[in-house]
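# Just need the structure, nothing else, for what follows:
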Amino acid sequence: MFTNPNCKPDQVSPLHLFMALYREALTNAATLLAGKRGEEAAEDLLDQLRLDSRPTRRAIRIASDLLDVLSLRHVDDLERPEATYFARIDPADPWIEDVCCLTEFLAEALARTLSDDDPGIRTAA
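Coordinates of the predicted model:
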């Protein structure tokens, strides 16, 4: 996944590890919940994380935006596409539980990446 020679497995962030494990699931969930915009955000996050072993502020912002999508944060805003995608969801669909787990995993990876225990977010945008 990470072709940058500066990205060594023991030096990547929790966000990198999350994407290594759940890239396809994140892309699928983001697409289901936000359409093309969600899909592009997931791909953009992957591209950003490929640049270095430390996430940039832009990567953190994209991950936060994706967490908002997975958390259904904007489904009540009728001006946003998430509202339309949310209206099409059947709560009984089996993938709903998977999205809930994925949301928790992304939230944890993002929190750990931002924590004091995980030194250094790249300051370059």
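
# Could you use CA atoms for every contact and neighbour count after this?
Fine.

# And the contacts of the helix or strand containing residue 104?
Following DSSP states H and E, one finds residue 104 within helix 95-114. By C-alpha atoms under 8 Å, 6 or more residues apart in numbering, the residues outside helix 95-114 that reach it are 13-15, 18, 22, 25-26, 29, 60, 63-64, 67, 70-71, 118, 121.

# Restricted to helices, list those.
Members of the contacts of helix 95-114 lying in helices (criterion: DSSP state H): 14-15, 18, 22, 25-26, 29, 60, 63-64, 67, 70.

# Take those and, keeping just the buried ones, write it as a ChimeraX select command.
Remark: buried members of the ones in helices among the contacts of helix 95-114, expressed as a ChimeraX selection using 16 or more other C-alpha atoms under 10 Å:
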select :14,15,18,26,29,60,63,64,67,70
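
# Now the second one, please; I'll put the structures next to each other:
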Amino acid sequence: MHTSPSPAVQALFLFLSENNEGLQNAALVLGGGKALNRVQHLLDHLGAARQLTRRARLDLVALHELFTLKYVGDPLRLETALFAEIDPMDPMVEEICLLTDRLEDHMRAIDAASDLPVFDFDIAA
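Predicted structure coming up:
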């Protein structure tokens, strides 16, 4: 029997659906073509599967890490070079920040509604 996603997971799916263009643009700007492909796969997968699979959880964590600039500063990472090209005054910066905050809010809501953490955010972070 197939169970429907929890309200927190449904809210995440709605957020991803409503913001899919912005999420793709942000992924491309911050992580290049590989990050864009990963986000497109995530959006396609969630649209078809309508459940939070292990792969989707991993992709969401990777997206969150990209948006929170986890790898910026490592000179060997593409993210560092791409970030250096962004004009801090570009309106896209504010949109990326808002998307990041909302994505994290949805991920934390899923964790709060679950018996075991799904995304397991580090409390110290």
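
# got the ones in helices among the contacts of helix 95-114 of structure 1 as CSV, with distance to residue 85 of structure 1 columns?
CSV is the format used below for those (distance: C-alpha to C-alpha, whole Å):
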residue, distance to residue 85 of structure 1
14, 29
15, 26
18, 25
22, 21
25, 17
26, 16
29, 11
60, 24
63, 20
64, 19
67, 16
70, 12
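
# Greatest separation within the ones in helices among the contacts of helix 95-114 of structure 1: which pair is it?
Farthest apart among those by C-alpha to C-alpha are 14 and 29. That separation is 19.5 Å.

# against structure 1, where does stretch 10-17 of structure 2 fall?
Mapping stretch 10-17 of structure 2 onto structure 1 (TM-score structural alignment) gives residues 13-20.

# actually stretch 75-88 of structure 2, not the one I wrote
Mapped onto structure 1 using TM-score structural alignment, stretch 75-88 of structure 2 covers residues 78-91.

# Can you pull out the residues in contact with the matching stretch?
32-35, 69, 72, 74-77.

# Give me the distance between the two termini of that stretch.
19 Å (C-alpha to C-alpha, to the nearest Å).

# What residue in structure 1 is paired with residue 42 of structure 2?
Under the alignment (TM-score structural alignment), residue 42 of structure 2 pairs with residue 45 of structure 1.

# Could you give the number of residues near the counterpart of residue 110 of structure 1 in structure 2?
In structure 2, residue 110 of structure 1 lines up with residue 107, judged by TM-score structural alignment. Neighbourhood size, residue 107 of structure 2 [other C-alpha atoms under 10 Å]: 24.
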